[in-house]
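Visitor: Let's see this in three dimensions:
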Amino acid sequence: MVSKLPKNSWKRQVIEVCLQFIKESNDRSTKLLDFYQPSEMKKRFDFTIPEQGVSIEQLIKDCAETLKYSVKTGEKGKEAFAGTSAPRKDLEGKDLLAPLLYEEILDRITLRFWLTHHNDYHLIYEYLSNALTFIKESNDRSTKLLDFYQPSEMKKRFDFTIPEQGVSIEQLIKDCAETLKYSVKTGHPHYFNQLSCGLDTVSLAGEWLTAAANTNMFTYEIAPVFILMEQYVLEKMRRIIGYDGGDSILCPGGSISNLYAVLCARYKKFPEVKTKGMKAIPTLVAYTSEHSHYSLPGALASGGIGTDNCVDIRTDENGSMDPEHLEAEVLKAKAAGKVPFFVNCTAGTTVVGAFDPIEPIHKICQKYGMWLHVDAAWGGGLLLTPKYREQRFRGIHLADSVTWNPHKLMTSLLQCSTVHFKEEGLLFGCNQMCADYLFQQDKHYDVSFDTGDKVIQCGRHNDIFKLWLMWRSKGMEGYAKQMDHLMEMSEYLVEQMKARPDMFHLIYPKPQCVNVCFWYVPKRLRGQPKTREWMEELGKITPRMKGEMMYRGTLMISYQPLGDLPNFFRNIISNPGVQKEDVDFLVAELDRIGADM
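Guide: The predicted structure is shown next:
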């Protein structure tokens, strides 16, 4: 129970900071904000990310300071609602709003209801109690990952209906508990299914505060501390990449980050496309590894360039792009009268975890006037460790743009994706629409801090605070250790599989990231020649094993085909809580599940 947490518990203190802000947001006697110019705010607030992580006590202070300088959008929204509600009449001319005053609506949906009926925060603690119990179970190796049911069965078990009249608070609490009961524990140390595994509790605390602040990210006036925080963190990430200056933005996922790169690359080469459209420019061609993420052809489709103009480049035995084949395909397109304009260089492919060679690809881009984008959505976290940075990212500073998702290897809560540009001003030039009801140029502060006019969306979720708070807690040193640990655990898994060559067949014996791709070999197929038929049989067994592990609820590992390879497992270790005992469990559980298949 949250209400039973010790008073000095840091989780409780963060929750109480958030609740105090919510309470003040509904108090008409409090100010909406304490406004400071950006230059003054930078002096008042410590945005820095240190080499060593700060203390829990400092993190709690950071949360309180953040809300101190945030706009109380709850009160502002309330007053706006009260001031603009126009009378509505039914057929008999009666005022429809009369029997349901705004205060009564407010009582049903805010803390005012809870405070009136319970005199404390009991009910909101009950809500959070469900979440904290879920988190505790997610870190308990003796608990199941999930209780799996087919969609038809789930529809019978769970009440998804939205009724005519609102349900009671007690029912909502039950709804929360039921929702988590049927959810996958993605923070569990035996969850190896996706690129985003694990649950960082400091990042979670940051998301709680973000929800309490409930603001948008398009102007400084409504998100002053968050706008400056975003500016600071993104600038730090650009320096880590190797950029001097440039620009960045947080995006709703890596696919959108890659879309921004494509749009800015096209605008840079043919700025007239913004006003005149695709008919005004020649046929463009983009290039990417055959193992790259599907978001690149998706971006070309969304941008009107077309998936037929996305050319897959073959890979070597390690899954990395072949520069010679890239150049050959560029020459082929030029001979056909097309314009090669964009190369997507992947730093950590989705399935294999391969890294494309940036420097030789950059030379080809320079030679033919193409934009070089590095999609490090997956592998970007390894930029934080000196041990792997030079091996995997040599030449990344040469790229025109870089995608980097902190919600993957860095373990920020979903979603948290960034895209970075070497050239400043491209985001504005490509996307600016000058909506004068939001981006007035005669505001009382420096409007260059407003970010809304350089993105393709309008409203933008606050994804920065959970990242900043988490990074503050670990520091640069902590993140380097985290990345090294993830790689060590993956290498340990490879060692255990190599020690059992009859039981496991590694698809890529020397992984470049934390992706370990393999077949499990049941008893009846051990010792047999590794023919095409043998591989196809393993490809049939793999999804059967996945189904069994889901029903058991003990383990989750993803699988897929790749090229001419039948289905195989792709194990991901991106949860820093994973230890050798979890890897040993994985190996043993696979044998328990599949030995007799």
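Visitor: Please count neighbours and contacts with C-alpha atoms only from this point.
Guide: OK.
Visitor: residues near residue 541, how many?
Guide: Residue neighbour count, defined by other C-alpha atoms under 10 Å, stands at 19 for residue 541.
Visitor: try residue 63
Guide: A total of 21 residues lie near residue 63 under the criterion other C-alpha under 10 Å.
Visitor: And the one 3 residues further on, by the same measure?
Guide: Burial of residue 66 is recorded as 20 neighbouring residues (other C-alpha under 10 Å).
Visitor: In three-state terms, label it for me.
Guide: When the structure is split into helix, strand and coil by DSSP: H, G, I helix; E, B strand; the rest coil, residue 66 lands in helix.
Visitor: this one next, for a side-by-side:
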Amino acid sequence: MKNNTTDKAVLAKVFDLMNDWILESQNPDTPVIDYHKPEELQKILKLNISPEGANIDEILVEIQKYLKYAVKTGHPAYLNQLFGGFNFPAFLGELVTALTNTSMYTYEVAPVATLMEKALMEKMIGYTGWKSGTGSLLTGGSNTNMVAMLLARNVKFDGSKMNGIPSGVRPAVLVSERSHFSMLKGANTIGIGQNAVIKVPVDENGRMRGTAVQNAFNKAVADGYTPFILCTTAGTTETGSFDAINEVSDFAQTNNLWHHVDGSWGGSSIISKKYQHLFLGLEKADSFSWNPHKLMNIPLICSALLVKGNNVMREEIQSYDSDYIYHSNDNSDYDLGPASLQCGRRVDSLKLWLAWKFYGDEGYAKRIEHLYDLAGYCTTYVENHDDLELLFPTQSLNVNFRFRTPEGIDVDAFNEALRYKLIETGDAMVNYCILPKGLSIRLVLLNPDLTQEDLDRFYNRFLNAAYLLLKQWQKPVVKVNSL
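Guide: The predicted model follows:
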């Protein structure tokens, strides 16, 4: 690209490709994925980089191939993971973020983004009920949980920031048995080991309650552990359950435990006054994970860790040997880097700022409430259909169900095969999990552009694929007599 004319022409072509892809993603008659097995896709893509490089036309071809075979996560049949949908103002924010290409360590190099992030953190903290707090955008919900553990370790074990865990102490983390696997990874990362993660049984609705926490705590102490942090979940990955935050907060305070609330999945529900009761007791917690890249449909990654108090993050994370980048001046109090484990950090504030600015609090509340209504609609659909079975009472935005199979057909194996068949045809992408009753199709409602018509279409495709697969599984076996 030697001149502006060429630049503009190439950009125009790229924007046309993106626009076409957006329109295809919103068309329910297009496949959610043009599926190929890895070996087949490798042959199609011909992934190689030549010593002499490539011209811009070849680069455009690479973009075309990428878009052709990418999963359309904004598609109405994409119901697979805890992210999805298409948020246009946030998308614009992503483009400008890449264009300006800065890092979030100092106000000097990211003045607007720094002020935006600080304003966003203050706004989000306003939902917690805390008198004061700080926050930071991190690289995913797993990292927010890990950093919360790190902060708790440093606060509860004096001197551990500089000297590590005190000799003879066996720290322990109390979590729901349905907590996210990042709790195990976090324990590994901060040096206490995964065996120090003690999983607390949940009730029939997938909720961790106060009595179960008390029993797990007592056993941990009897086994020689020193619990220092208690983690509740506001929206479990499999069932969307909200732990009894208020009960657990009281227990944490009584026993001098750091209380972290993992709202990575359901945290955005707090924007809606209709669902703020799910967070009762959050005002007593010490930290809160909230992922706008899930229910707020912000492009990945956009994850916030909010911490009660004004200085905990900076005091427990910053080091003091970085004078080449952090200088004492009138703006140093605005630098966000000292409170982050990262040095270079991507700007994630602009896309969230533009989206929230566009929809406002009321707009986002309506979008989230619409999703809860759709979850209720899907639940009723399953309960009223003879060939479908609800595997778990719907708690929020996860609808767990399966296709009923005739006697003699393994229901788990059949539903797993059915799920992959839907992906191979591009008819739908939906995931599964393992619950006490067996393998469950896990329908996740987080795309606010979905309608009841979209979900009717999904169930029709699901059932049609199930009936076709059932015929294959029920074919009589022809026995051939051997000579």
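Visitor: what range in the first structure does the top helix by length along the second structure sit on?
Guide: In the second structure, taking DSSP state H as the definition, the longest helix is helix 349-383. Aligned by TM-score structural alignment, helix 349-383 of the second structure falls on residues 464-498 of the first structure.
Visitor: Which residues belonging to that stretch are considered buried?
Guide: Buried positions in stretch 464-498 of the first structure, judged by neighbour count with 16 or more other C-alpha atoms under 10 Å: 464-476, 478-480, 482-494, 497.
Visitor: next one: stretch 390-407 of the first structure
Guide: Judged by neighbour count (16+ other C-alpha under 10 Å), stretch 390-407 of the first structure contains these buried residues: 392-393, 395-407.
Visitor: Looking at these, which are in helices?
Guide: Using DSSP H, 392, 393 are the members of those that sit in helices.
Visitor: coming back round to it: helices or strands up against the longest helix of the second structure?
Guide: For helix 349-383 of the second structure, the packing partners by 3 or more C-alpha pairs under 8 Å, 6 or more residues apart in numbering; DSSP states H and E come out as helix 88-100, helix 111-125, strand 388-390, strand 398-403, helix 452-473.
Visitor: Does residue 223 of the first structure touch residue 210 like I think?
Guide: No. Distance between residue 223 of the first structure and residue 210: 10.9 Å, which falls outside the contact criterion (C-alpha atoms under 8 Å).
Visitor: What segments of the stretch 201-350 of the second structure are strands?
Guide: If you assign secondary structure with DSSP state E, counting those that start in this stretch, the strands in the stretch 201-350 of the second structure sit at 226-233, 258-263, 287-290, 303-308.
Visitor: go on, the stretch 101-250 of the first structure?
Guide: Taking DSSP E, counting those that start in this stretch as the criterion, the stretch 101-250 of the first structure carries its strands at 191-192, 247-251.
Visitor: highest average neighbour count across those strands?
Guide: Of these, the one with the most neighbours on average (mean count of other C-alpha atoms under 10 Å) is strand 191-192, at a mean of 28.
Visitor: Residue 122 of the second structure pairs with which position in the first structure?
Guide: So, by TM-score structural alignment, residue 122 of the second structure is matched to residue 235.
Visitor: Equivalent analysis for residue 45 of the second structure, please.
Guide: Across the two structures, residue 45 of the second structure finds its equivalent in residue 158 of the first structure, going by TM-score structural alignment.
Visitor: Could you check how many residues crowd around the nearest residue to its match once chain neighbours are set aside?
Guide: The spatial neighbour of residue 158 of the first structure that comes closest, neighbours along the chain excluded (C-alpha to C-alpha, 6 or more residues apart in numbering), is residue 178 at 7.6 Å. A count of nearby residues for residue 178 of the first structure, using other C-alpha under 10 Å, gives 15.
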